[in-house]
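*Asks:* Sequence and predicted model, in that order:
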Amino acid sequence: MSSKTEFEVSIVGQDDGLCATRAAASYRVDTEQKARAEVNAARAAGLSAYYEEVPACDRN
């Protein structure tokens, strides 16, 4: 991957408001546009989701 950064998407699940929940899924995509689309899809399904920019992993 030529990019020096990636975007880690975390999908949490439904939050009952009583306690913090752990990420049910966490994975990386190569563009912010993809990350935003993944988060929007999860939220449309009623899940809590977010993304953040992270350094790219060396996958040689």
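*Replies:* Looks like it arrived, so ask away.

*Asks:* Every contact and neighbour count from this point should use C-alpha atoms.
*Replies:* Noted.

*Asks:* can you map out the helices along this structure?
*Replies:* 32-44 (DSSP state H).

*Asks:* Next up, a structure to set beside the first:
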Amino acid sequence: MDREEFARLLGDQTTACEPAREALLAGGDFAVWDGRVPSRQLAGIYAARLRRARK
């Protein structure tokens, strides 16, 4: 997936999409992995986000 294709996928679903799209098109780093992520890894990420959001 190239930079422009990825930027097109960042529509207006959330308020973060526009700044993310702008950063991407300005040359920001990005990575797209092929494959699955273990659920335990995602659970830790989402738990940390939830703790920060509750603060």
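*Replies:* Sure, I can see it. Owing to the predicted nature of the structure, the values given are computational and were not obtained by experimental measurement.

*Asks:* what's the TM-score here?
*Replies:* Once superposed, the chains reach a TM-score of 0.33 (TM-score structural alignment, normalised by the length of the second structure), with 26 aligned residues with a CA RMSD of 3.7 Å.

*Asks:* ok, Arg43 of the first structure - contacts?
*Replies:* Listed by CA atoms under 8 Å, 6 or more residues apart in numbering, the contact partners of Arg43 of the first structure are Ala49.

*Asks:* ok, now how distant is it from Val9 of the first structure?
*Replies:* 12 Å (CA to CA, to the nearest Å).

*Asks:* try Val29 of the first structure
*Replies:* For Val29 of the first structure, the distance to Val9 of the first structure - CA to CA - is 7 Å.

*Asks:* Tell me which of these two has more neighbours.
*Replies:* Between Val29 of the first structure and Val9, Val9 has the larger neighbour count (other CA atoms under 10 Å), namely 23 against 17.

*Asks:* My guess is the more buried one contacts Glu53. True?
*Replies:* No. With contact defined as CA atoms under 8 Å, Val9 of the first structure does not reach Glu53; the gap is 9.0 Å.

*Asks:* on that earlier part again, name the residues contacting each of Val29 and Val9 of the first structure.
*Replies:* Ala35.

*Asks:* just to revisit the earlier point, overlap of the contact sets of Arg43 and Val9 of the first structure?
*Replies:* If you check Arg43 of the first structure and Val9 against CA under 8 Å, 6+ apart, the residues they both contact are Ala49.
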